[in-house]
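J.: 3D, please:
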Amino acid sequence: MIERPRHNRVTPFGNIEATSHRGTLMGNRGDLHDDDGTVCRTWMLRRWISCTLHSPTGRRVTFDTPGCYTPLFFADDVTALAAGHRPCASCRRPAYEAFRAGWQDAFGEKRSAVEMDDVLHRARIDAAGHKVAFITSLRDLPDGVFVAGERSPGTAFLVRAGGLHPWSHAGYGKPVHMPVNRPVKVLTPAPIVRILKTKTLQIFD
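T.: The predicted structure follows:
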């Protein structure tokens, strides 16, 4: 019997989908399960984090288990950031400290994880639970930010090295180019965009 892909892969829009493609990071938004183990909600906690695939404590990841956190998976770090997840302060400590330092550079003050999570939560989803996006000029965006497609709003594009790289669970397509003064719909939460502008985070290998 072939097992169906679990509903646990996250897109730059913050949506949770089912796909057979593997992720490079794991995430957490709390227990998203219904009583029968089905994923039925998009978040429970304001602490949205991205973690390594392997627990540093050696704990086994459990799936489809009500009462336990729901493991989520991301294609890469920039996808996790676009969805509104910050690096975990435990298993990704160096990345977390870089994120926190970038926060201080961007906003002028160092914040605790709880304080950052509160700000990020308001910047990633609205009161109705919908993705928060904003419009700005492409020229104002740093590498590592995702924008929505102009002709295909359901497609996400990664801004990198002067091009827009179409995203999918399987990887990135060939870059396309558009005028830098063109307004675009930004998917990455505004506070994270400001952090990426500081170039404190190492988001690409």
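J.: Please make it C-alpha for all contacts and neighbour counts, starting now.
T.: Fine.
J.: which SS class is the residue nearest to residue 103 when sequence neighbours are not counted?
T.: For residue 103, ignoring the flanking residues on the chain, the nearest one in space by CA to CA, 6 or more residues apart in numbering is residue 195 at 5.7 Å. At residue 195 the chain is in helix, as set by DSSP: H, G, I helix; E, B strand; the rest coil.
J.: gap between residue 146 and residue 68?
T.: The spacing between residue 146 and residue 68, counted by CA to CA, to the nearest Å, is 30 Å.
J.: Who has more neighbours out of the two?
T.: residue 146 (32 against 15; other CA atoms under 10 Å).
J.: on that earlier part again, these two touch, right, the residue nearest to residue 103 and residue 108?
T.: No - using CA atoms under 8 Å, residue 195 is not in contact with residue 108; the gap is 11.2 Å.
J.: residues in contact with the residue nearest the centre of the chain?
T.: Nearest residue to the geometric centre of the chain (CA atoms, centre = their mean): residue 80, 2.3 Å. Residue 80 makes contact with 10, 11, 12, 27, 50, 74, 86, according to CA atoms under 8 Å, 6 or more residues apart in numbering.
J.: Second chain to compare with the first, below:
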Amino acid sequence: MARRNRVTPEGEIVADPARGLLTGNRGILCDAGATLRWPYRHKAWICCVLDWKGNRQPLASAHRWTPLFFLDEAVALAAGHRPCGYCRRDDYNRFRAAWAGAGLGADPRAGDIDRALHAARICPRNQAKITFTAPWPDLPDGAFVRLPEGPALVLGDRLLPWSPEGYAPALPRPAAGEVEVLTPRPTVAVIAAGYAPALHPSAGAMSHLR
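T.: Alright, predicted model coming up:
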């Protein structure tokens, strides 16, 4: 049976056998019985490579961080994560540079980014995901939106509906109007400032934004 360790663009942790391109960390989320009990334990939500120098992390442990899994980096960013400064140092530095370029703070440190992202992704009162509304033309490639059918990735003139296994056939992107955005507002600004998230191959010909 699949463990509950797969993250959706909504930031929820669900059970699904698919694993995707990246893993991630929100702290120790499992109790002594290896049951997932908490959605997060600290503000440093990061996304990491699947294999770092052969180190293997227990999937469920009350004493070590709990690995989470994402289809790709766009999903991780939509959920509220950022690149790890250890195993993805180059990506982390690109993220920091785009953060500064977006006017979110000069020479940002990890703690600064984590506090800003936490305030933009989770409502402290009820732990619900924070979203915002934006005009369609303002959204950069790599952002996620909430459609009536579910989450979808913005990519050029297309919208790619998300599933745990990959992206479904494209829908046309509206040229006008507004939409509810899942990717946190600061991260949308970072993407617009030049940070291009890595996408799953099912995104098609534009899957490599870098």
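J.: just to revisit the earlier point, how near is the aligned residue in structure 2 for the residue nearest to the centre of structure 1 to residue 62 of structure 2?
T.: Structural alignment (TM-score structural alignment) places residue 80 of structure 1 against residue 76 in structure 2. Note on residue 76 of structure 2: its distance to residue 62 of structure 2, by CA to CA, is 23 Å.
J.: ditto for residue 28 of structure 2
T.: 6 Å.
J.: Over to residue 159 of structure 2?
T.: Taking CA to CA, one finds residue 159 of structure 2 at 39 Å from residue 62 of structure 2.
J.: quick one: which of these two has more around it?
T.: Taking neighbours as other CA under 10 Å, residue 159 of structure 2 and residue 62 compare with residue 159 leading, 24 against 16.
J.: Mind jotting down where the strands sit in structure 1?
T.: 7-10, 16-18, 25-28, 49-51, 72-74, 86-87, 134-137, 146-148, 156-160, 163-168, 171-172, 183-186 (DSSP state E).
J.: of the ones you listed, which approaches residue 200 of structure 1 most closely?
T.: strand 86-87 (13.2 Å; CA to CA).
J.: hmm, back to that, dump the contacts of residue 80 of structure 1 into TSV; add neighbour count and distance to residue 136 of structure 1 as well.
T.: Putting these into TSV (neighbours: other CA atoms under 10 Å; distance: CA to CA, whole Å) gives the following:
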residue	neighbour count	distance to residue 136 of structure 1
10	24	24
11	21	21
12	27	17
27	25	28
50	27	26
74	26	25
86	26	22
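J.: of those, closest to residue 35 of structure 1?
T.: residue 27 (21.0 Å).
J.: Pretty sure that closest one sits against residue 48.
T.: Yes - using CA under 8 Å, residue 27 of structure 1 is in contact with residue 48, at 7.2 Å.
J.: Show me the common contact partners of those two, please.
T.: residue 85.
J.: circling back: CSV for the strands of structure 1, including distance to residue 202 of structure 1?
T.: Output for those, formatted as CSV (distance: least, CA to CA, whole Å):
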stretch, distance to residue 202 of structure 1
strand 7-10, 21
strand 16-18, 25
strand 25-28, 15
strand 49-51, 14
strand 72-74, 17
strand 86-87, 12
strand 134-137, 24
strand 146-148, 16
strand 156-160, 13
strand 163-168, 19
strand 171-172, 19
strand 183-186, 20
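J.: out of those, nearest to residue 199 of structure 1?
T.: Comparing the strands of structure 1 by CA to CA, strand 156-160 comes nearest, at 13.1 Å.
J.: What's the match for residue 155 of structure 2 in structure 1?
T.: Aligned partner of residue 155 of structure 2 by TM-score structural alignment: residue 160.
J.: just residue 86 of structure 2 next, same as before
T.: By TM-score structural alignment, residue 86 of structure 2 lines up with residue 90.
J.: what do you get for residue 9 of structure 2?
T.: That one, residue 9 of structure 2, aligns with residue 12 by TM-score structural alignment.
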